Each structure stands twice: as C-alpha cells, then as structure tokens.
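Participant: would you be able to build a 3D model of this:
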Amino acid sequence: MQPAAVFRIGREGVDVFVRLTPKSALDRLEGADTSADGRSHLKARVRAVPENGAANKALEKLVGKALGVPASAVSVIAGGTSRLKTLRILGDPATLAKGIEALERRS
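Facilitator: Okay, the predicted model is just below:
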C-alpha cells in the first residue's frame, strides 16, 4: 500500500499537511513521514515558541522560502494549536506540487 500524499491540489494552490515541532534548535524542513494512522505529512522544526501564533508564523515563512513564494501566500488553515497542521499555499498548483515533492525527499 502506498502512503498518502503530503499535499492536496486545489484550484488556487495546494494544501500541505505538516507536523510541526516548535522550540527546536534550527528552522528546517525534514522531508516526509507517515504517522501510525497512515497519514503522511512533512516534518518541520522552528525555533519559535508555540505562543501567540509565533510558531505558525515561523512555519509559514519557512515553507514560503523553501518553495519560493512570499510568506503571505502561505497560511495555516487547520490545526492552529495542534502539532499536525494544514497549510494552504496560493500559487500555480503544478509548480507548487513539484516543489513540495522535492521537499518530501529531504531528510
């Protein structure tokens, strides 16, 4: 059985599933992982603390930079207070999908 995708293509961009670890030593994306329930997600770490949305903002900035889109094109649409989040990234879906697939292979 093939693991689920870490993103879903929409009309105006893509939705990406992320597992965020705040208060890390570095801001970085660590590739794809699959949880025990079979859901796939990108692993992300940020130095920011999970207070007043700081970790979410750091995640939006990190993902935007990695994909070459402005941070304003990236937003947390689900899981604002959870480690498992859904990000919506606005832009050309095909281009974003290629960028996300490259991020999945990071380790």
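
Participant: use CA for all of it now, contacts and neighbours both
Facilitator: OK.

Participant: look up how far residue 23 lies from the residue lying closest to residue 27 once chain neighbours are set aside.
Facilitator: Closest residue to residue 27 apart from its sequence neighbours, by Cα to Cα, 6 or more residues apart in numbering: residue 46 at 4.2 Å. Remark: distance between residue 46 and residue 23 (Cα to Cα, to the nearest Å) = 6 Å.

Participant: alongside the first, I'd like the structure of this one:
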Amino acid sequence: MFYEKEGERVSLRIKAQPGASRSEFAGIYGEEALKVRIAAAAVEGAANKELVKFLSKAFKVPKSEIRFKSGETAKIKVVEFPYTEKFGEFLRELEMRNEE
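Facilitator: Okay, here's the model as predicted:
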C-alpha cells in the first residue's frame, strides 16, 4: 500500500521522477508507491520543493504541513501531511480507476 493513515495524518510513499514537462500523478509504482512526475530538476532540492508545492495544491494542504519522513535525496520518498477530504477524494478516484 502506498499510503498509511495515522490518526489525522497520512504518510505517502512517492516514487519521484524529476525533469518532467509538468508535475502530475502518474499512477501506482509497483504496489508500494505513488509515482509522481516533477517539473523540476533534481538539483539543490528543486524537485523536492516542487513536489511539496504540487502536493499542497493537489490535496489542499499548507506547504508548511508537508514533511519528509525519509528519502529526501532518494527517488522513493515518504512524506507526511494532514489527512484532507481532497486526499480522500483522490483515493476514491484511484480505486474507481483500478476497478475498471
């Protein structure tokens, strides 16, 4: 599973792919990570900053509430943020796509 809900917070395993033309979700990577294309190079933390900005916008979470639990310099990262209704909607949409 690519996410884990712990109380009011969620931990999300992300397979980051920097250098994309735009930031976007790109499906599930294996069974254990959410693949995210990042519109920034993996140079001096630029991709991590863009990832935080993208997640903040996608899930309606303040950027200051998104924290890296592990993998800041790795391709597989674990980020933690407050669970939001927008994230719940995202999960439901993913489940519906997987059932098709």
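
Participant: and the TM-score between these chains?
Facilitator: TM-score for the superposed pair, counting by TM-score structural alignment, normalised by the length of structure 2: 0.81. Supporting figures: 96 aligned residues with a Cα RMSD of 2.1 Å.

Participant: that older thread, ok, residue 46 and residue 23 of structure 1, which is more surrounded?
Facilitator: A side-by-side neighbour count of residue 46 of structure 1 and residue 23, using other Cα atoms under 10 Å, places residue 46 first with 23 against 14.

Participant: so what's the aligned residue in structure 2 for that one up against?
Facilitator: Taking TM-score structural alignment, residue 46 of structure 1 has residue 38 as its aligned residue in structure 2. Residues counted as contacts of residue 38 of structure 2 (Cα atoms under 8 Å, 6 or more residues apart in numbering) are 16-24, 47, 50-51.

Participant: likewise residue 44 of structure 1?
Facilitator: Here residue 44 of structure 1 is in contact with 18-21, 27-30, 59 (criterion: Cα under 8 Å, 6+ apart).

Participant: and if you look at residue 65 of structure 2?
Facilitator: Counting by Cα under 8 Å, 6+ apart, residue 65 of structure 2 has contacts 81-82.

Participant: and what of the one 3 residues further on?
Facilitator: When contacts are counted by Cα under 8 Å, 6+ apart, residue 68 of structure 2 touches 77-80.

Participant: quick one: which of those sit in strands?
Facilitator: With DSSP state E as the criterion, strands contain 77-80 from among these.

Participant: tabulate those residues (JSON lines), appending neighbour count.
Facilitator: Listed next are these as JSON lines, based on neighbours: other Cα atoms under 10 Å:
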{"residue": "77", "neighbour count": "19"}
{"residue": "78", "neighbour count": "20"}
{"residue": "79", "neighbour count": "21"}
{"residue": "80", "neighbour count": "20"}
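
Participant: perfect, I'm done here.
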